[in-house]
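*Asks:* Please work out how this folds:
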Amino acid sequence: MSSHPQAAPLIQKMRKSSLRIAKARSIFRLKSKLARNCLSEFLGTAMLLFLGLSVSMQFILSNGVISSWFHVNFGWGLALTFSALATYQTSGGHLNPAISLLMVTLEKLPHSHLLPFIIAQLSGAIVGSIGPYYLYQDQFKHFTSLKTLAFPGLAACFTSFPELHVSNGTAFFDQIAGTGVLAFCICLCIDRRNKVPVFLQPLFFGLVLTMIGCSLSLNVGYPLNPARDLGPRLFAAYLYGIEVFSYHDWYFWIPLVAPCIGAIVGGWAYQIFIGIQIDDDHEEYELKVSN
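*Replies:* Predicted structure coming up:
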């Protein structure tokens, strides 16, 4: 037993804090696991978009003075790291309909959970898009007072728009390739046979996104995520009109469809070429033989 005079009050305070948390848990904890997971996907995606779009807006609205393109890539990577870390122990930190679809094909997510996950992710993306706009509203007004911009102009703060010389065919393949790399690396990290510590996995997800931004972002940026692209696009359409969707011969559908294809291709490429080729642990092999 501690004889330090301040030890007893400190222990008492810690116990009171634990009781408060336990009481809050009994009141607010959702009974449905699916509801808890969807809440995590909603909040995690909102957090990802709030932080990520703030990074993009800081770059665009300052004319690249405050930050560089590397800062944008690094900032989005950190945003994904901590958003995934916050939700990893509940929903698995998908934050991306394409990744959720991949997990269904890998039988790591029930089919019946896919649509609720997508709705939660898209809703979170919309909510996460609104916050940065109002946070930087004065900067938006100041920027537009200084110059007249051709479309997409400041709509590019929210979502992806290829330049006119980039064809939709190139954009489609670009999103398959980028999301394929993301899914490949995610499967590599979560494969328990690679022994990547669970607490480090969200960090690696963020580093993968930074790597993709530094290497595969020239054509259309790197949305790689239907919710990340569509959620802000819906809010941008409210601000700037239907051209947000019709621009570049209705390009908008590409970041919705191509990432889903890319995630399945990349995730299963890992499984076929690497994952299923790794020997199981000896103990696990013995257990399977004995059964």
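*Asks:* Could you use CA atoms for every contact and neighbour count after this?
*Replies:* Will do.
*Asks:* Residue 224 in helix, strand or coil?
*Replies:* Assigned state for residue 224: coil (three-state reduction, DSSP: H, G, I helix; E, B strand; the rest coil).
*Asks:* And this one, please, so the two structures can be compared:
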Amino acid sequence: MSSSDIFIGETIGTAVLILLGCGVVAGVVLKQSKAFEAGWVAITLGWGFAVLTGAYISAPLSGAHLNPAVTIGLAIEGGVEWSKVPIYFLGQMLGAVIGASLVWLAYLGHFHAHLADREIVGGPGAQDTVAADRQRTTGAGPVLGIFSTGPEIRNVGQNLATEIIATTVLVLAILTQGLNGDGKGLGVIGVMITAFVVVGIGLSLGGPTGYAINPARDLGPRIAHALLPLPNKGGSDWGYAWIPVVGPLIGGAIAGGIYEIAFA
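*Replies:* Sure, this is the predicted structure:
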């Protein structure tokens, strides 16, 4: 794979992943969406299909990592040259920002209506709403959850451990499936299995932190949230932002080490 193929494939694939993944969250969260309050199962299924779609699109070009933790795990396992790791990272981050920006564009009117609702953002007579309390205590704005993750109970050790454990499961599941004969990534069945694994992780381990399990998936949209022109959007919770980056990277490295010890 050439460097340009890797960069283009990861940019496009990650953009599609984030567009569909954050898109399902927007549909469930924004009050005037037809999918409003569809629930956690809808979100986990949506993210699974987002992985499936982004991976199928990008696999012929880059092998469809779409996740720095996966790239780290594959580099430790030996399936990726370390010199190409930064190229994967750049494509994944750019794609994540693009995907989040497309969600903003697709739901632009809904964002504005949601963020003008006094029950959501507070205002005269609504200063004690749950959303207002959360923003005051955590720095997370009322639509940040559409873009990036956040914990239900803020505990650094627990939050970090959750992301490490969940990402280890994901990356180990990918590594143990093996690669295509051409070395370009998972086959058709492997991509589908990975999508199911993502759904399973969301249902089983997503409750505490929202299961970032992907540094680009969290950091790219968080940057987009900070930059996009949305009224009353609130803060981007940068105090928490390192956990869904560091945790998945550690998890990817652990999965690569487990694979080398137990399966190689």
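*Asks:* So after superposing, what's the score?
*Replies:* For this chain pair, the superposition-based TM-score is 0.83 by TM-score structural alignment, normalised by the length of the second structure; 237 aligned residues with a C-alpha RMSD of 2.2 Å.
*Asks:* From residue 244 of the second structure, how far out is residue 55 of the second structure?
*Replies:* Shown here: residue 55 of the second structure relative to residue 244 of the second structure, a distance of 21 Å by C-alpha to C-alpha, to the nearest Å.
*Asks:* Same question for residue 255 of the second structure.
*Replies:* For residue 255 of the second structure, the distance to residue 244 of the second structure - C-alpha to C-alpha - is 16 Å.
*Asks:* same check, this time on residue 136 of the second structure
*Replies:* Residue 136 of the second structure is 21 Å from residue 244 of the second structure, by C-alpha to C-alpha.
*Asks:* who has more neighbours, those two?
*Replies:* residue 244 (28 against 13; other C-alpha atoms under 10 Å).
*Asks:* Helix or strand: which one has the more buried one?
*Replies:* helix 243-262 (DSSP states H and E).
*Asks:* Report all helices and strands that that helix contacts.
*Replies:* helix 68-77, helix 156-175, helix 215-227 (3 or more C-alpha pairs under 8 Å, 6 or more residues apart in numbering; DSSP states H and E).
*Asks:* That one vs helix 215-227, what angle?
*Replies:* Here helix 243-262 of the second structure runs at an angle of 170 degrees relative to helix 215-227 (axes from the mean of the first three to the mean of the last three C-alpha atoms, to 10 degrees).
*Asks:* ok, the most centrally placed residue in the second structure - contacts?
*Replies:* Nearest residue to the geometric centre of the second structure (C-alpha atoms, centre = their mean): residue 217, 3.0 Å. By C-alpha atoms under 8 Å, 6 or more residues apart in numbering, the residues touching residue 217 of the second structure are 18, 67, 93, 96, 148.
*Asks:* switch to 7 Å and redo it
*Replies:* Listed by C-alpha atoms under 7 Å, 6 or more residues apart in numbering, the contact set of residue 217 of the second structure reads 18, 96.
*Asks:* Also residue 83 of the first structure?
*Replies:* With C-alpha under 7 Å, 6+ apart, residue 83 of the first structure has these contacts: 44, 47-48.
*Asks:* residue in the second structure matching it?
*Replies:* The equivalent of residue 83 of the first structure in the second structure is residue 54 (alignment by TM-score structural alignment).
*Asks:* which SS class is that match?
*Replies:* Classified using three-state DSSP, residue 54 of the second structure is helix.
*Asks:* if I look at it, how far off is residue 5 of the second structure?
*Replies:* Distance from residue 54 of the second structure to residue 5 of the second structure, counting by C-alpha to C-alpha: 15 Å.
*Asks:* Would you map the helices across the stretch 51-200 of the first structure?
*Replies:* 69-87, 97-105, 111-135, 137-146, 168-190 (DSSP state H, counting those that start in this stretch).
*Asks:* Make TSV from those and add distance to residue 61 of the first structure to it.
*Replies:* Shown next, in TSV, are the helices of the stretch 51-200 of the first structure (distance: least, C-alpha to C-alpha, whole Å):
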stretch	distance to residue 61 of the first structure
helix 69-87	13
helix 97-105	29
helix 111-135	11
helix 137-146	6
helix 168-190	25
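*Asks:* among these, which is nearest residue 210 of the first structure?
*Replies:* Closest to residue 210 of the first structure of these is helix 69-87 (C-alpha to C-alpha; 5.0 Å).
*Asks:* chain center to the closest one, what's the gap?
*Replies:* With C-alpha atoms, centre = their mean, to the nearest Å as the basis, helix 69-87 of the first structure stands 8 Å off its chain's centre.
*Asks:* average distance between that helix and the second structure?
*Replies:* In the superposition with the second structure, the average deviation recorded for helix 69-87 of the first structure is 0.8 Å (mean C-alpha distance after the TM-score superposition for the first structure).
*Asks:* Repeat that for stretch 37-48 of the first structure.
*Replies:* With mean C-alpha distance after the TM-score superposition for the first structure, stretch 37-48 of the first structure departs from the second structure by a mean of 0.6 Å once superposed.
*Asks:* got the contact list for that stretch?
*Replies:* 79-80, 83-84, 86-87, 90-91, 93, 95, 116-117, 120-121, 123-125, 127-128.
*Asks:* Quick check on those: which are buried?
*Replies:* 79-80, 83-84, 86-87, 90-91, 93, 95, 117, 120-121, 123-125, 127-128 (16 or more other C-alpha atoms under 10 Å).
*Asks:* Look at stretch 76-93 of the second structure and report the distance between its end residues.
*Replies:* 21 Å.
*Asks:* What residues in the first structure pair up with that stretch?
*Replies:* So stretch 76-93 of the second structure is aligned with residues 105-122, judged by TM-score structural alignment.
*Asks:* Going by neighbour count, which residues of that stretch are buried?
*Replies:* 109, 113-114, 117-122.
*Asks:* Over to stretch 169-178 of the first structure?
*Replies:* Quick answer for stretch 169-178 of the first structure (16+ other C-alpha under 10 Å): 171-172, 174-178.
*Asks:* how much space between the aligned partner of residue 61 of the first structure in the second structure and residue 227 of the second structure?
*Replies:* Taking TM-score structural alignment, residue 61 of the first structure has residue 30 as its aligned residue in the second structure. According to C-alpha to C-alpha, residue 30 of the second structure stands 20 Å off from residue 227 of the second structure.
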